[in-house]
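Novice: no letters, just coordinates:
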């Protein structure tokens, strides 16, 4: 199975026009796809009105400041607080003017029931006052929209709260299985793969798997999928594309070409670059398509909802100078997604269960690995806690992430309005536990760099994988 090139490549879509992956440096002027101000709503349809619970975020300003500092985000929390208070002051003024306008309208309607000359004169005065108030309301609304367009996107960049287990600076080792390879590998996995006839690299963006490497990919995925099914996970089918609103809803910058592949139509098509609803190539085996499915939806299915999918992950990494399976733009992977009730205790408990499941599965997989808690600086903005499953690269002399499990809390569900029904109470937000069960390129790279995994000029498949292939 090939790892195909995705940068600057043309692909056919269902609507029968071509789209092209591209990256660019200039920003196209869209302040936010997730939040629309009133003036923007005249030209663009607002799909979602996210829950902006910034009042609660600013209740503990010191905790928020520590959060962004540990994550290395260049945000002045106190300045944001002042901007938010100023915006809320204007919003309160706008509300008072609207109430005053409604009072005037109500008074006019009451006076119109009488036909006396004095009442008619009073009505005319009120109409003039109403026009003045309406003009004042337009000025205040325009000022508020302009301020919201500049301020709210900055607030949306505020990351999720950190879990108490998240280490502040360094990785925290919580589990290790077997010993790492002792011998330093002088050849990279690409050189080894070429010599074994299991890899073919064509430039920095295109690597093909061959022979035993194809078997390894198929059987590794099957190995983990069977265990997920045993735990009653339901296989799900996701699209590879999502809208900008979903990308921003998951905490990524929808204008950043290194956050996701941004798609544009072919040059022959008329594309409005100001349109906030562009497509992004993220891959079905990622969190965004799951969130896209559950966004703006009230789920009545009993929780937890336990899903997994097999597919691609697309990551818009900077182009490498030569081919590598590490940090490749495209990867075959298995992703899981769990929707939980809005309870921190239940979420942490399920995180522990899923981590124990992955540790057990990787031990049966039979290769050396370790599990660490990822420090705050390396977390995505939507992650509260992340456990990283890592294998050892004998060539790089360092550990490489091959899987993970993360806690999301209700960060994404509030932004994308992902609800579930609580019997007898009403609607409440999801809490999400998600992660990558296995990413094939990284696993294969580490396996190839360990000399004990190839014998007699061939990639050696362990018995539990080789037997599965023979059974097919």
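Specialist: On my side now, so go ahead. It should be emphasised that the depicted structure is a prediction, and the values quoted were computed from it without experimental measurement.
Novice: only C-alpha atoms for contact and neighbour calcs from this point on.
Specialist: Fine.
Novice: which secondary structure elements does the helix or strand harbouring residue 402 contact?
Specialist: Using DSSP states H and E, the element containing residue 402 is strand 398-409. Under the contact definition 3 or more C-alpha pairs under 8 Å, 6 or more residues apart in numbering; DSSP states H and E, strand 398-409 sits against helix 344-365, strand 385-393, strand 431-439, helix 440-448.
Novice: got the contact list for the first one?
Specialist: Put plainly, it is helix 344-365. For helix 344-365, contacts defined as C-alpha atoms under 8 Å, 6 or more residues apart in numbering pick out 177, 223-224, 227, 340-341, 369, 387, 405-407, 409, 431-433, 437, 464.
Novice: write the ChimeraX selection for whichever of the residues you listed are buried.
Specialist: Listed next is the ChimeraX selection for buried residues among those, using 16 or more other C-alpha atoms under 10 Å:
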select :223,224,340,341,369,387,405,406,407,409,431,432,433,437
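Novice: in TSV: the helices and strands packed on strand 398-409, plus distance to residue 120.
Specialist: Below are the helices and strands packed on strand 398-409 laid out as TSV (distance: least, C-alpha to C-alpha, whole Å):
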stretch	distance to residue 120
helix 344-365	62
strand 385-393	67
strand 431-439	59
helix 440-448	80
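Novice: count of neighbours near residue 320?
Specialist: Neighbour count of residue 320, defined by other C-alpha atoms under 10 Å: 14.
Novice: next one: residue 110
Specialist: Residue 110: 11 neighbours (other C-alpha under 10 Å).
Novice: again with residue 217
Specialist: Neighbours of residue 217 (other C-alpha under 10 Å): 21.
Novice: just the buried positions in stretch 224-231, please.
Specialist: Under 16+ other C-alpha under 10 Å, the buried positions of stretch 224-231 are 224, 225, 228.
Novice: from those, pick the one nearest residue 114.
Specialist: residue 228 (75.3 Å; C-alpha to C-alpha).
Novice: here's the one I want to compare it with:
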């Protein structure tokens, strides 16, 4: 048995707040109109007594306007707070329930299993053997769940980034390097907010003396989504396909245990993100296109991986449908998520006000989609654990990466 996910949303309250917001806005506009008319009439010749009456009326109207503006601001804040809790719709084929109900779409490649004849090391042991990552010094310099990539470890990250961007460009995606600092309102608009019993945001907030509430970007998806905020596109421009590179910052890296140790869950990592703006009738096709590109990337790397249709409990607020790609990590002895693809339909575009004019000149909201091409730490883990030789003391580099690694074919002592 599974439990349905409880969503703390009161639709009736949102409707009631919106109606109050609409009524106050109308009343405020009437008062402003009266005040403007009164200001115009004050330029006409009047007796002193009449001018005094006009001035008093103007003062009363100004007070009423200020009161209405204050009331409107409070209602608007409450409306926004409640409305942001409303998640996207869910695809009719999406499995219902928690992660255990994820549906296997396909598996590519064969799992390598550690045995008496084949002793496989985890990525931490391999990294120590080959001096690829330094966690100890990073912990002193910054804190736990931070790291230095060293030697061929650094080259491996750069190679994966170059490879992922090149693959995407060949598929018609436009390269973008995104800002790593964004306004928090864009993060919220994209659906990045605490869920369930979480009370604290996973964002890193930047403290400064400006009025802007700035955060470190949790994923390049957010600044890519914001690229066309408050814009009206032509249907002829769509679909727009972008591949963005940026750093991802997550303030919550999980409890340090077997499942999260090493590079698996960290506070900062490099990410190559696929993003698309489409017409409403193009997003299903684009979803499949993104998944096909991701599948091609991981096939070319030679990984064993599987594609999962994720259930309702695993969908973020913005997500209509989501597929996860999980690589087999023999050192861990289990699957680990390396990528995902999401169709967010018009959830993000409504909040960011990204629209397009159709061929019949009707203005509609675009659909947005995103997918991870490369998330470097977990791909590095998968490569180290799957292509290890000699008890983890050498690593065969995937052929597609070698041109970015000084043409080396093996990492060894």
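Specialist: Yep, it's here. Because the structure is predicted, anything quoted here is derived from the model rather than measured.
Novice: thinking again about what came up before, out of the helices and strands packed on strand 398-409 of the first structure, which is closest to residue 282 of the first structure?
Specialist: strand 431-439 (13.7 Å).
Novice: name the helices or strands packed onto the closest one?
Specialist: Secondary-structure packing of strand 431-439 of the first structure (3+ C-alpha pairs under 8 Å, 6+ apart): helix 212-230, strand 330-340, helix 344-365, strand 398-409.
Novice: which residues are in contact with the residue lying farthest from the centre of the second structure?
Specialist: Distance from the centre of the second structure peaks at residue 47, with 64.7 Å (C-alpha atoms, centre = their mean). By C-alpha under 8 Å, 6+ apart, the contact list for residue 47 of the second structure is empty.
Novice: okay, the buried residues of stretch 224-231 of the first structure in JSON lines with distance to residue 442 of the first structure next?
Specialist: Converted to JSON lines, those look like this (distance: C-alpha to C-alpha, whole Å):
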{"residue": "224", "distance to residue 442 of the first structure": "16"}
{"residue": "225", "distance to residue 442 of the first structure": "18"}
{"residue": "228", "distance to residue 442 of the first structure": "21"}
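Novice: what's the spacing between the aligned residue in the second structure for residue 382 of the first structure and residue 345 of the second structure?
Specialist: By TM-score structural alignment, residue 382 of the first structure lines up with residue 318 in the second structure. Distance, residue 318 of the second structure to residue 345 of the second structure, using C-alpha to C-alpha, to the nearest Å: 8 Å.
Novice: excluding residues flanking it in the chain, which one is nearest the counterpart of residue 264 of the second structure in the first structure?
Specialist: By TM-score structural alignment, residue 264 of the second structure lines up with residue 326 in the first structure. Nearest non-adjacent residue to residue 326 of the first structure, counting by C-alpha to C-alpha, 6 or more residues apart in numbering: residue 442, 5.4 Å away.
Novice: from residue 166 of the first structure, how far off is that neighbour?
Specialist: Taken as C-alpha to C-alpha, the span from residue 442 of the first structure to residue 166 of the first structure is 24 Å.
Novice: repeat that for residue 383 of the first structure.
Specialist: Distance, residue 383 of the first structure to residue 166 of the first structure, using C-alpha to C-alpha: 10 Å.
Novice: out of the two, which sits in the more crowded spot?
Specialist: The neighbour comparison of residue 383 of the first structure against residue 166 (other C-alpha under 10 Å) goes to residue 383, with 26 against 19.
Novice: distance of the more buried one relative to residue 351 of the first structure?
Specialist: For residue 383 of the first structure relative to residue 351 of the first structure (C-alpha to C-alpha), the value is 13 Å.
Novice: anything in contact with each of those two?
Specialist: Taking C-alpha under 8 Å, 6+ apart as the contact definition, residue 383 of the first structure and residue 351 share the neighbouring residues 406, 407.
Novice: and residue 140 of the second structure, how far from residue 146 of the second structure?
Specialist: Counting by C-alpha to C-alpha, the gap from residue 140 of the second structure to residue 146 of the second structure is 10 Å.
Novice: next: residue 362 of the second structure.
Specialist: For residue 362 of the second structure, the distance to residue 146 of the second structure - C-alpha to C-alpha - is 49 Å.
Novice: who's more crowded, these two?
Specialist: Neighbours were counted for residue 362 of the second structure and for residue 146 using other C-alpha under 10 Å; residue 146 has more, 23 against 8.
Novice: which residues does the more buried one contact?
Specialist: Contacts of residue 146 of the second structure by C-alpha under 8 Å, 6+ apart are 135, 138, 139, 266, 267, 268.
Novice: trace it over to the first structure, please.
Specialist: Per TM-score structural alignment, residue 146 of the second structure is aligned with residue 206.
Novice: equivalent analysis for residue 213 of the second structure, please.
Specialist: Using TM-score structural alignment, residue 213 of the second structure pairs with residue 278 in the first structure.
Novice: right, I'll leave it there.
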